[in-house]
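A.B. asks: This is a predicted model, with the sequence first.
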Amino acid sequence: MKLTASTSTQRKATRTTALALLALIVAGCASAPRETFDLTADTGPLRSVALRAGPAVYVPEPAAVAPTSSDRIVVRAADDSVAVLPGVQWSDPLPRLFQRRLIEALRQCGLSGSSNIGAPIKLQTDVRRFEIDIARDLAVIEVSVELIDGGGRARAARIFVEETPAPDHVGSQAARALSDAAARVSLRIGQWARVAK
């Protein structure tokens, strides 16, 4: 009787240990570090814009909904469903990265872009799409933009769409395509804001 209880106890202990080990292995795989990317791109086209001091423009962090508001790279399938690329991520939540890109573009376009509140003009943005469209092999960015004066009135508004070829839907290729599209759309927004202000 004692022998049977001892054998049963050993089997339970072995099973518990095996399950705990399996859980650790699964947790280790799930928490493997993701490859991380930033919105970096050649700013050659931006350098061609004449630099000069201009009005201060406050650029708050853009609005966005999940999963675009996260640090994950978003893909859209042919059935219009969205998902995130496995094993990769942005270095910060996407709105924060795009905010920095916009500030850089405004400065290159001769405006004093800043993330500090208090400027007489606000560049309010809403990132509607920032993703790889798998069906069309494109990096797609759609941003709604408003220039708002100190009294809270919209001075100008526009929707910008930028599409860049993205034949590869993985890792660095997807991130690079989105970075290129971000650089182009930011430049267009900066040029528009310089005229519309």
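C.D. replies: Everything's here; your move.
A.B. asks: can we go C-alpha only for contacts and neighbour counts from here?
C.D. replies: Will do.
A.B. asks: where's residue 72 relative to residue 2, distance?
C.D. replies: According to Cα to Cα, to the nearest Å, residue 72 stands 56 Å off from residue 2.
A.B. asks: before we move on, what about residue 193?
C.D. replies: Using Cα to Cα, residue 193 is found at 84 Å from residue 2.
A.B. asks: More neighbours: which of the two?
C.D. replies: Using other Cα atoms under 10 Å as the criterion, residue 193 and residue 2 rank with residue 193 on top: 20 against 7.
A.B. asks: so the more buried one makes contact with residue 147?
C.D. replies: Yes. The pair residue 193 / residue 147 is scored as a contact, 7.3 Å apart, by Cα atoms under 8 Å.
A.B. asks: In this protein, mark out all the strands, start to finish.
C.D. replies: Applying DSSP state E to the chain gives strands spanning 35-37, 56-58, 74-76, 82-84, 88-90, 112-114, 121-133, 138-148, 154-165.
A.B. asks: then this one, side by side with the first:
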Amino acid sequence: MRRQSRCIIMASLASLLGACSILPKSDPLTVYQLPAAHEVTAAAFSGLSGRSLSVFTPYAGSFLDTDRIAVVPSGNRLSVYEGSRWSDPAPVVFRNRLVRDLRKTADLKAVGNERESLLADYQLRGDLVDFQVEYRNEQPTALIAFEASLVNGQSGRVIASRHFSVAEPVDGRQVPEVVQAFGRAAGRINHDIIQWVYRVAGK
């Protein structure tokens, strides 16, 4: 009886090990950072010397608030590029690139994000409306749209608000080419945002 029980246990273990060996393996993910661009230069902006700015992570809907690279291949169908993701959720990727580009201007005393507890003169808040690839006349295009609000850091009063959007064609259909298009789009929209911040805050 004891020998029979031992045989049953061994058979069960063998069965479990066999089942484990045929489980599908998850595909490896390639992680991408947002490429740097050269649209923002320190000489382009001035007038906020001694001031500080805190950039808040923008709100985004559930489709964009992930680290997957979003794509709308047709109509209203939402999807992602398989096997690829951003280094952080898309709103954080957007915020970090904007902070880096703002720091390149060199005229601001300090630039940080909301996690750094910076007692800033100004806060840049907003909604990330678009951060995905869409097909326009069968041409993949990287879209970024941001609803921005510049806020007085002391009183909380909204100084000004504005909608920003850019569309950058993808030179190809592979994920690395998509990532490069996002980098160019981010450089363009950040240039516009920074120019607006300097103009509004410098009044």
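C.D. replies: Nice, thanks for sending it over. Quick caveat: nothing in here was measured; it's all calculated off a predicted structure.
A.B. asks: rewinding a little: so which of the strands of the first structure gets nearest residue 178 of the first structure?
C.D. replies: Of all those, it is strand 138-148 that lies closest to residue 178 of the first structure, at 5.4 Å by Cα to Cα.
A.B. asks: As a markdown table, the strands of the first structure with mean neighbour count and distance to residue 100 of the first structure would be great.
C.D. replies: As requested, the strands of the first structure are exported to a markdown table (neighbours: other Cα atoms under 10 Å; distance: least, Cα to Cα, whole Å):
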| stretch | mean neighbour count | distance to residue 100 of the first structure |
| --- | --- | --- |
| strand 35-37 | 16 | 14 |
| strand 56-58 | 23 | 12 |
| strand 74-76 | 23 | 19 |
| strand 82-84 | 17 | 22 |
| strand 88-90 | 20 | 13 |
| strand 112-114 | 22 | 9 |
| strand 121-133 | 24 | 13 |
| strand 138-148 | 22 | 15 |
| strand 154-165 | 16 | 17 |
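A.B. asks: Now do the same for residue 38 of the first structure: its match in the second structure.
C.D. replies: Alignment note: residue 38 of the first structure maps to residue 33 in the second structure; criterion TM-score structural alignment.
A.B. asks: Nearest residue to its match in space, please, no chain neighbours.
C.D. replies: residue 87 (5.6 Å; Cα to Cα, 6 or more residues apart in numbering).
A.B. asks: Contact partners for the aligned partner of that neighbour in the first structure?
C.D. replies: Under the alignment (TM-score structural alignment), residue 87 of the second structure pairs with residue 91 in the first structure. Contacts for residue 91 of the first structure (Cα atoms under 8 Å, 6 or more residues apart in numbering) come out as 36, 37, 38, 71.
A.B. asks: what about residue 91 of the first structure, distance to residue 119 of the first structure?
C.D. replies: Distance of residue 91 of the first structure to residue 119 of the first structure, computed by Cα to Cα: 28 Å.
A.B. asks: cool, residue 146 of the first structure as well?
C.D. replies: Taken as Cα to Cα, the span from residue 146 of the first structure to residue 119 of the first structure is 15 Å.
A.B. asks: Could you do residue 152 of the first structure as well?
C.D. replies: 12 Å.
A.B. asks: Pick out whichever of the two has more residues nearby.
C.D. replies: For residue 152 of the first structure against residue 119, the residue with the higher neighbour count under other Cα under 10 Å is residue 119, and the figures read 17 against 11.
A.B. asks: Counterpart of that one over in the second structure?
C.D. replies: Under TM-score structural alignment, residue 119 of the first structure pairs with residue 120 in the second structure.
A.B. asks: How about the contacts made by that match?
C.D. replies: 51, 52, 53, 54, 153, 154.
A.B. asks: tell me which of those is nearest to residue 6 of the second structure?
C.D. replies: Once Cα to Cα is applied, the member of the contacts of residue 120 of the second structure that ends up nearest residue 6 of the second structure is residue 54, at 66.7 Å.
A.B. asks: Residue 108 is in contact with that closest one, correct?
C.D. replies: No. The pair residue 54 of the second structure / residue 108 is not scored as a contact, 10.9 Å apart, by Cα under 8 Å.
A.B. asks: centroid residue for the second structure?
C.D. replies: Geometric centre of the second structure, nearest residue: residue 90, 2.5 Å, by Cα atoms, centre = their mean.
A.B. asks: Hmm, residue 62 and it touching each other?
C.D. replies: No. Counting by Cα under 8 Å, residue 90 of the second structure stays clear of residue 62, with 10.6 Å between them.
A.B. asks: biggest helix in the second structure by residues?
C.D. replies: Ranked by residue count, the top helix of the second structure under DSSP state H comes out as helix 175-201.
A.B. asks: what do you get for the first structure?
C.D. replies: helix 2-30.
A.B. asks: For that helix, which residues meet the burial criterion?
C.D. replies: Across helix 2-30 of the first structure, burial judged by 16 or more other Cα atoms under 10 Å covers no residue at all.
A.B. asks: what number of residues lie near residue 195 of the first structure?
C.D. replies: Residue 195 of the first structure has 7 neighbours, counted by other Cα under 10 Å.
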